[in-house]
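Visitor: sequence and predicted model, in that order:
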Amino acid sequence: MRATLIHAERDIRVEDVPDPVLSTGLDAIVRVVAACVCGSDLWPYRGVTAVAAPRRIGHEFVGVVEEVGERVALVRPGDFVIAPFYQCDNTCVNCRNGMTVHCLDGGWWGSETATLGFADAGQGERVRVPLADGTLAVVPGGMPDDALVPGLLTLSDVMGTGHHAAISGGVTAGSTVAVVGDGAVGLCAVIAAKRLGAGRIVAMSRHAARQALATRFGATDIVPERGDEGIARLKDMFDGIGPDVVLECVGTKESMDQALRSARPGGQVGFVGVPNGGPELPVRRMFDTNVGVRGGVAPVRGYIDELLPEVMDGRIEPGAVFDLELPLERAGDAYRAMDERTATKVLLRP
């Protein structure tokens, strides 16, 4: 079968790899219908994180179950499924506490554990899914209309991650919210803030197409400025003190600094940006302003059941973050487009 591998900085290739096979009794083979490139995939692509040897890449996909192991009870061949960006059993103490991303028996796509074996990455034609009953979310009704596939794919990561930012930031009815980051996660955070009842949502964006999409998703205001100028604009918009909640959806030192300095005294930062580039918490400033920080890697498997019905009936349309679709064989072009910011998020079709 064909799959995407990263060989080195800016070196993405689609190559022949062995077909996946069942091996643990608790796994499933999924034929990938759609996958995509994540902003976090750009860290190794750009050389921010090292690539020691060629490896499979990709952690977001949806598809059809082809085979299941003899101990799989909830997932059946023919099911259309959403795979979160990690594997989990959904039964351990961390999973029961809502932190499926910290499953005691789980793992990551493209990595190997002693109990789960090697887990194929998502940007390929087929994937062996460990812990299939806990990991995979079955979409009711079988194969969905093709127009729904992009929205369902966002539930594997970016929509759930944007939702986690809003939940971590404590967005409630009437909250004033600013979103730092206009990538797919930041745009989905706008959706999440809107559906949680935020009264005013500011999208911090300098790109016309992303500004338009943020407005479509529920942003009431756009602020293109960054740094001190952007912080001053936000404070002026909210009584000279700043918004209640700031959602940090980038992961750099500059984005976290902007988030922390923008929130009002006693406000909250919800952060989900993968921390590359040196973000650090200035404890003295937090002490002086009573600004809290909460967030981290999103337990998206636990959010799928809540968000799925709203994607299915069109109440939310996170699939609109995909502004470029390419065949799997052009994965290298997909990475280039996102790296050069000519695309917000790229969907890949095997």
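Guide: Arrived safely, thanks for sending. Residues are numbered from 1 along each chain as shown.

Visitor: rest of the way, CA atoms for contacts and neighbours
Guide: OK.

Visitor: ranges for the helices of this protein?
Guide: Using DSSP state H, the helices assigned to the chain run over residues 42-45, 93-96, 132-135, 149-154, 158-169, 184-195, 208-217, 227-237, 253-262, 283-289, 304-312, 331-339.

Visitor: in the fourth one, what's buried?
Guide: The neighbour-count check on helix 149-154 (16 or more other C-alpha atoms under 10 Å) flags 149-154 as buried.

Visitor: okay, now the one to match up with it:
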Amino acid sequence: MRATYMYGAGDVRIVTVPDPVLQHPSDAIVRVVNACICGSDLHPYHQLPASAEGTSMGHEFIGVVEEVGSAVATLAKGDFVIAPFAWSDGTCEFCREGLQTSCLHGGFWNGIGGGQAEAVRVPLADGTLVKVPGGEDPALLPSLLTLSDVLGTGYHAAKSAGVNPRTTVTVVGDGAVGLMAVLSAKRLGAERIILMGRHRDRTDLGVEFGATDVVAERGAEGIAKVRELTGGHGTHTVLEAVGFREAYQQAVGVVRPGGVISRVGVPQYEEAPIGFGSLFGPNITLTGGPAPVRAYIDELMSDVLDGTIEPGKVFDRTIGLDEVPDGYRAMDSREALKVLVRP
């Protein structure tokens, strides 16, 4: 089959590899219907050391079950399923607490066979895969694909921050996760949502998803603008969806005393201010982390299926598998917001 491998920074190739096969009784083989390129894939695209063996890529996909192991009890050949970006057993103490990204027996796709491919071996299929009622509806595929990662990650940011109708929200970042954080904050009832972003086509979509204000300025100027919009106080919650140090500094600058900063952008730095003058003195809570999207899929899927939300609008380019290297280049140059892949 064809699959996407990265052999070093900027070196993305479509290669032929052996078809996946069942290795454990709890495995399933899924034929990929739709996959996509994630903003977090751009981090290795910039930084991955060169290697001869390469790294399989892609952690967001939906597809059809082709084969199941003898221990799989909840799935059958032909089921249309969503695969979260982390696989998990669904039974360990962390899974039972809704923290599947810390599953004692789970892991992440890159390295075992990524989703930017024609098929994937899914470990712990019963705990990982979510069957879609009604099967494969072409009109819903982009929105269902967002449940694999990007919508669940934006929702995790808002949920972890405790967003509700009484809280004001700032979203830092107008990438796909930031826009999903806007949609999620609106879904949770927030009436004031400030989106910090400077790309008009993206912030326009953010307004469609529920942003009430857009701040294009960055750094100290952007912080001052948010403060001006909020009577000098800042917002109760800040959802940081970028992962760079500058985005975190903006979050610290616009959060209200007693507020919450929720980070879901993969941090590209090791140290950040958390001391008396930044978080401790004003009683600010810092939360977030890798989203346990498996815990949110059933809840969010119902809104997708009934048309309450249409997160699939975040995809602005569709390509075939052979075009994935160009898809990476388009996202890296900001020619595309988020690229959908049809093997």
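Guide: The structure has been received and is ready for your questions. As the structure is a computational prediction, the values presented were derived from the model and not from experiment.

Visitor: please work out the TM-score for the two chains.
Guide: Overlay of the two chains. TM-score (TM-score structural alignment, normalised by the length of the second structure): 0.98; 341 aligned residues with a C-alpha RMSD of 1.0 Å.

Visitor: mind putting the helices of the first structure into JSON lines with distance to residue 349 of the first structure?
Guide: Conversion of the helices of the first structure to JSON lines gives the following (distance: least, C-alpha to C-alpha, whole Å):
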{"stretch": "helix 42-45", "distance to residue 349 of the first structure": "19"}
{"stretch": "helix 93-96", "distance to residue 349 of the first structure": "31"}
{"stretch": "helix 132-135", "distance to residue 349 of the first structure": "22"}
{"stretch": "helix 149-154", "distance to residue 349 of the first structure": "11"}
{"stretch": "helix 158-169", "distance to residue 349 of the first structure": "18"}
{"stretch": "helix 184-195", "distance to residue 349 of the first structure": "18"}
{"stretch": "helix 208-217", "distance to residue 349 of the first structure": "23"}
{"stretch": "helix 227-237", "distance to residue 349 of the first structure": "38"}
{"stretch": "helix 253-262", "distance to residue 349 of the first structure": "32"}
{"stretch": "helix 283-289", "distance to residue 349 of the first structure": "45"}
{"stretch": "helix 304-312", "distance to residue 349 of the first structure": "20"}
{"stretch": "helix 331-339", "distance to residue 349 of the first structure": "10"}
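
Visitor: out of the ones you listed, nearest to residue 65 of the first structure?
Guide: Closest approach to residue 65 of the first structure among the helices of the first structure is made by helix 132-135 (9.9 Å; C-alpha to C-alpha).

Visitor: which part of the second structure matches the closest one?
Guide: Mapping helix 132-135 of the first structure onto the second structure (TM-score structural alignment) gives residues 125-128.

Visitor: how about stretch 298-318 of the first structure?
Guide: Mapped onto the second structure using TM-score structural alignment, stretch 298-318 of the first structure covers residues 291-311.

Visitor: looking at the helices of the first structure, which is nearest to residue 54 of the first structure?
Guide: helix 42-45 (11.3 Å).

Visitor: still on that earlier bit, chain center to the match of stretch 298-318 of the first structure, what's the gap?
Guide: Centroid separation for stretch 291-311 of the second structure versus its chain: 13 Å, with C-alpha atoms, centre = their mean, to the nearest Å.

Visitor: cool, stretch 179-193 of the first structure as well?
Guide: On the basis of C-alpha atoms, centre = their mean, stretch 179-193 of the first structure is displaced by 10 Å from the centre of the chain it belongs to.

Visitor: in that stretch, which residues are buried?
Guide: By neighbour count on 16+ other C-alpha under 10 Å, the buried set for stretch 179-193 of the first structure is 179-193.

Visitor: same question for stretch 335-343 of the second structure.
Guide: Within stretch 335-343 of the second structure, the residues that count as buried by 16+ other C-alpha under 10 Å are 336-343.

Visitor: how far does that stretch stretch from start to finish?
Guide: In stretch 335-343 of the second structure, first residue to last residue: 21 Å (C-alpha to C-alpha, to the nearest Å).

Visitor: what does it contact?
Guide: 32-39, 116-118, 142, 175-176, 202, 314-321, 324, 327, 330-331 (C-alpha atoms under 8 Å, 6 or more residues apart in numbering).

Visitor: switch the cut-off to 7 Å
Guide: For stretch 335-343 of the second structure, the external contacting residues (C-alpha atoms under 7 Å, 6 or more residues apart in numbering) are 32-38, 117-118, 175-176, 314-321, 327, 330-331.

Visitor: still on that earlier bit, Throw the buried residues of stretch 335-343 of the second structure into JSON lines and include distance to residue 167 of the second structure, thanks.
Guide: Listed next are these as JSON lines, based on distance: C-alpha to C-alpha, whole Å:
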{"residue": "336", "distance to residue 167 of the second structure": "32"}
{"residue": "337", "distance to residue 167 of the second structure": "28"}
{"residue": "338", "distance to residue 167 of the second structure": "29"}
{"residue": "339", "distance to residue 167 of the second structure": "32"}
{"residue": "340", "distance to residue 167 of the second structure": "33"}
{"residue": "341", "distance to residue 167 of the second structure": "37"}
{"residue": "342", "distance to residue 167 of the second structure": "39"}
{"residue": "343", "distance to residue 167 of the second structure": "42"}
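
Visitor: okay, now the nearest residue to residue 35 of the second structure once chain neighbours are set aside: neighbour count?
Guide: Once flanking residues are discounted, residue 35 of the second structure sits nearest to residue 61: 4.2 Å by C-alpha to C-alpha, 6 or more residues apart in numbering. By other C-alpha atoms under 10 Å, the residues close to residue 61 of the second structure number 33.
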